[in-house]
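Trainee: Predicted model follows, preceded by the sequence.
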Amino acid sequence: MTLEQELLINQYGQNLVPIETLVEDYNKILEPDDRKMYLNHLVSLIIQSKSEDSDISRAIENSHLRETFTPCVLLKKGGTKYHNLRKIIELPDYELEKALVLFLNLFKIGYNRRFQKEKNNPDKWWYWDLSDENKLDSIKRRTLSENKRGSM
């Protein structure tokens, strides 16, 4: 996942971009393995945001997916633990866009809870105000600088 994609997901968490933007970005990824890598990274963000099992019903409701869709059934049955979220990613390709929408909604609930506690934490850019272009530029410069140091 690129930094731009991760920024978009976090901006979605802050209600700055609509979910359609993320679905469109995801659908530009043509290779199934790359889509699964994207979803794997999204699972990491869900875990990082500390989504809880009690968030599942609201995530399904907010996603406007039917509770009988396979990703929803698996999430309700297995909870928000890493191994269960990974199981959802292994569904057939035709189920993955539903999984994406469900995961994004689950992420957003946990993210909002953490955002209220960690807003503007200087060590966690993903909780900064991502509507501020100066902060976005700072994140990009910082990441570029870290990547340059890591490749030396």
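Mentor: Perfect, thanks for sending it. As the structure is a prediction and not an experimental result, all values here were calculated from the model.
Trainee: contacts and neighbour counts: CA atoms only from here.
Mentor: Fine.
Trainee: Sketch out the helices for the protein, chain order is fine.
Mentor: 3-13, 19-27, 32-48, 56-63, 70-78, 82-89, 96-118, 133-150 (DSSP state H).
Trainee: ok, Leu7 touching Trp126?
Mentor: Yes. Between Leu7 and Trp126 a contact is recorded at 7.5 Å, counting by C-alpha atoms under 8 Å.
Trainee: dropping in the other structure now:
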Amino acid sequence: MQTLDNEIKLNQIRQGVIVDAAGEAWFTGLEAAEQKSVLYQLNFICMQAGPTTADVLPAIEHAGLKPTFTPCVMLQHGKLREASSRALQLPSAEYLKLFRLMMALFKIADQRRREFCGAHCQHWWHQDLSNEEILLSIREQH
């Protein structure tokens, strides 16, 4: 899958256009190498949204994960950018937990970013990604 398609899909999950269960099903249907690639991309866009360490516990709760799971422990300690980068090195058995946690963190951080951005935001990822015309326009421009 192309990088833009993955980024659109991740943002559709963030917006709720694709429900969490369907997003997880999509992710688990990928080969391990593609899952890792998606996790790298998710980490990148999540960190661009500006999560803080204060967002980690609510993200763990939102993701329905135990705080003692390895990805959760890693993100709770140290600098968030460094911790999330280290978490990308976890074995494939941890990928789904990391995906769920990073998606929840992305949702929290990006909600704050959208509020900051305001009503006149022009970022494509803040547009209505359920609208096929908008999706077509994004794909044509990028």
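Mentor: The structure has been received and is ready for your questions. As the structure is a computational prediction, the values presented were derived from the model and not from experiment.
Trainee: quick revisit: pipe the helices of the first structure into TSV and attach mean neighbour count per row.
Mentor: Below are those laid out as TSV (neighbours: other C-alpha atoms under 10 Å):
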stretch	mean neighbour count
helix 3-13	19
helix 19-27	14
helix 32-48	18
helix 56-63	18
helix 70-78	18
helix 82-89	17
helix 96-118	21
helix 133-150	12
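Trainee: Spatially nearest residue to the residue nearest the centre of the second structure, not counting backbone neighbours?
Mentor: The centroid of the second structure falls nearest to Met103 when counting by C-alpha atoms, centre = their mean (3.5 Å). With sequence-adjacent residues excluded and distances taken as C-alpha to C-alpha, 6 or more residues apart in numbering, Met103 of the second structure is closest to Arg14, at 6.9 Å.
Trainee: Same check on Phe99 of the second structure?
Mentor: Nearest one to Phe99 of the second structure, counting by C-alpha to C-alpha, 6+ apart, is Leu39 at 6.5 Å.
Trainee: List the residues that contact the nearest residue to Leu45 of the first structure once chain neighbours are set aside.
Mentor: Once flanking residues are discounted, Leu45 of the first structure sits nearest to Phe107: 7.0 Å by C-alpha to C-alpha, 6+ apart. Residues near Phe107 of the first structure by C-alpha atoms under 8 Å, 6 or more residues apart in numbering: Gly13, Leu45, Ile46, Ser49, Ser51.
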